[in-house]
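S.K.: Structure for this input, please:
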Amino acid sequence: MSERPEFTVRNATMEDVPGVARVLSRAFFEDPLTEWLFPDPVSRMAKSARWWAAYSGYVFIPRGRVRVAVEDGPRPVVRGAAAWKEPEEPSMGPRALLRTLPNTVSLFGLRRLPELSALLREIGGLAPASGPYWHLEVLGVDPVVQGKGVGAALLDAGLSRADDDRVPVHLETNREENLAYYERYGFAPTGKLDAEGMPRAWGMLRPAP
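M.R.: Purely as a prediction, here's the structure:
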């Protein structure tokens, strides 16, 4: 039986961008959204790492709400990452494409920009219609430490902050099998995106305590 690794959960810095991109590209390699974005499995890992590096460096980390789980040791390694949006922060939606435009155009070309923007708008429609809420934008764990408590530690850290604020928490997932995992933390499905030509997505909400 393998030993449970020791890791520290802390706020991410810009120096963590490569580690966050590596973890998320590995965690979401077979995710329906990633497969839709990058259909070619040969180039998917490299391209999705560039995608996550752009989002981490230009959208997530500058807002100061990314937590990373770092495996302790002589050479600490990022093993998990979670990006959160506070209730008072405006939703980025398609505007995130503007923040990452050079990288997005390089990866997808101009032709896919309308398609990407439409997907982000549709996913945004799964969010609560009113009231403040925390938003778990992404949570990913390196497959080599799956089942070791990394995801739970990252999730618990954000949920504790939301409970302190006494507001609900919203998330989206593109994998139906993830619904049961999040239901264990008090989330319930609130809507589904099932549009032709787009990856399926589910919205989930955890009520305020």
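S.K.: Only C-alpha atoms from now on, for both contacts and neighbour counts.
M.R.: Fine.
S.K.: Pick out the residue closest to the middle of this structure.
M.R.: Nearest to the geometric centre of the chain sits Val138, at 1.3 Å (Cα atoms, centre = their mean).
S.K.: Can you list the helices and strands that the helix or strand encompassing that residue packs against?
M.R.: For Val138, the host element (DSSP states H and E) is strand 134-141. Packing partners of strand 134-141 (3 or more Cα pairs under 8 Å, 6 or more residues apart in numbering; DSSP states H and E): helix 17-27, strand 77-85, helix 150-165, strand 169-173.
S.K.: what's the spacing between the shortest one and its chain's center?
M.R.: Going by Cα atoms, centre = their mean, to the nearest Å, the spacing between the C-alpha centre of strand 169-173 and its chain's C-alpha centre is 9 Å.
S.K.: Report the inter-axis angle for it versus strand 134-141.
M.R.: 40 degrees (axes from the mean of the first three to the mean of the last three Cα atoms, to 10 degrees).
S.K.: and after strand 169-173, which helix or strand comes next?
M.R.: helix 178-183.
S.K.: Against which helices or strands is that next one packed?
M.R.: Counting contacts by 3+ Cα pairs under 8 Å, 6+ apart, helix 178-183 packs against strand 188-193.
S.K.: Apply 10 Å and report the result again.
M.R.: Helices and strands touching helix 178-183, by 3 or more Cα pairs under 10 Å, 6 or more residues apart in numbering; DSSP states H and E, are strand 169-173, strand 188-193, strand 201-206.
S.K.: Dump those into a markdown table; add distance to Arg99 and mean neighbour count as well.
M.R.: Listed next are the helices and strands packed on helix 178-183 as a markdown table, based on distance: least, Cα to Cα, whole Å; neighbours: other Cα atoms under 10 Å:
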| stretch | distance to Arg99 | mean neighbour count |
| --- | --- | --- |
| strand 169-173 | 21 | 24 |
| strand 188-193 | 25 | 17 |
| strand 201-206 | 23 | 22 |
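S.K.: one more to put side by side:
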Amino acid sequence: MTEYDEAPEVPLPLPPPPVDVKLLRADEVQAAAEVLARSFRDYPVWAYIQPQDQRRPKLLAWVLKRYMRAFLTKSGLKRGYAFAVKEKPSEQVLGVVLLWRPSRTGPGSRKLQPWQVVRQGLLALPFRFGAGVTHRLLHADSGEDRQKELLKPALGAYWYLDYMAVDSAAQSRGLGSQMLSLCVRQAQAEMDCPVLVNTCSEAARSFYLRNGFSEVSDSI
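M.R.: The predicted model follows:
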């Protein structure tokens, strides 16, 4: 008679905690900026702006916090949407999306008004991070604006998906697709025109293609 050892029980993985996708509140901007800073720290454009790896996260969090605060001002609310994916019941911010509304004649402007630059303390950028970083940041932004202008005749008015990220610890749970679907539905319900996103990341490119986006170029 053969004896068999009883196989040890393998615990089943716990289901992921429930989440909400809601408009980002002003008191969540710091947490949202930190999520974006961790997600974009190795992104080529930010590596160009701040070549020193150890200093880049601080720059990203500082700039993006002020950028989002301007986005969420009374004036900024008319310019688009800021969404947050939050874990329930902790309300921890796990993901962020910034979506700029188009104008009737073309893409909406991402440029901040002078009073917003002053109010958010962005004039301190060269003093905190240096003239070189400031110059490269402005140069990188202007290059992206020129690229969008080349697409304007072909696309007309369009929404612009500016930043989107899910914190690394919360990835592989479908949160990115959930955020993207909600943003696109809400945007196109308000104004039915394309949603444009610009990325140089192959992983991000594959993600957007899987979620129904198609590629365009300035030659169309």
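S.K.: ok, back up a step: now the helices and strands packed on strand 134-141 of the first structure in a markdown table, with distance to Tyr58 of the first structure?
M.R.: What follows is these, written out as a markdown table (distance: least, Cα to Cα, whole Å):
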| stretch | distance to Tyr58 of the first structure |
| --- | --- |
| helix 17-27 | 10 |
| strand 77-85 | 13 |
| helix 150-165 | 21 |
| strand 169-173 | 21 |
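S.K.: Quick one: the residues in the second structure that the strand holding Val138 of the first structure pairs up with.
M.R.: The aligned range for strand 134-141 of the first structure in the second structure is 159-166, by TM-score structural alignment.
S.K.: ok, and for the matching stretch, which residues are buried?
M.R.: 159-161, 163-166 (16 or more other Cα atoms under 10 Å).
S.K.: Mind picking the two most distant members of those residues?
M.R.: With Cα to Cα as the measure, no two of these lie farther apart than Trp159 and Val166, at 20.4 Å.
S.K.: For Arg79 of the first structure, give me its contacts.
M.R.: For Arg79 of the first structure, the contact set (Cα atoms under 10 Å, 6 or more residues apart in numbering) comprises 7-9, 19-20, 22-24, 27, 68-71, 140-146, 150-151.
S.K.: With Phe207 of the second structure instead?
M.R.: Phe207 of the second structure touches 176-177, 201, 213, counting by Cα under 10 Å, 6+ apart.
S.K.: ok, now Ser2 of the first structure?
M.R.: Residues in contact with Ser2 of the first structure, defined by Cα under 10 Å, 6+ apart, are Lys148.
S.K.: Any idea how many residues pack against the counterpart of Ala61 of the second structure in the first structure?
M.R.: Per TM-score structural alignment, the equivalent position to Ala61 of the second structure in the first structure is Ala49. Each residue near Ala49 of the first structure was counted by other Cα atoms under 10 Å, and the total is 21.
S.K.: correct me, but Ala49 of the first structure touches Val20?
M.R.: Yes - between Ala49 of the first structure and Val20 there is a contact under Cα atoms under 10 Å: 8.9 Å.
S.K.: what touches both of those two?
M.R.: Here Ala49 of the first structure and Val20 share the contacting residues Arg26, scored by Cα under 10 Å, 6+ apart.
S.K.: what's the longest helix along the second structure in contact with?
M.R.: In the second structure, taking DSSP state H as the definition, the longest helix is helix 131-155. With contacts defined as Cα under 10 Å, 6+ apart, helix 131-155 of the second structure is touched by 45-46, 48-51, 59, 105-107, 109-111, 123-128, 156-158, 160, 193-196, 198, 216-220.
S.K.: List the contacts of the residue nearest to the centre of the first structure.
M.R.: 24, 60, 66, 81-85, 171-173.
S.K.: and with 6 Å instead?
M.R.: Shown in contact with Val138 of the first structure (Cα atoms under 6 Å, 6 or more residues apart in numbering): 82-83.
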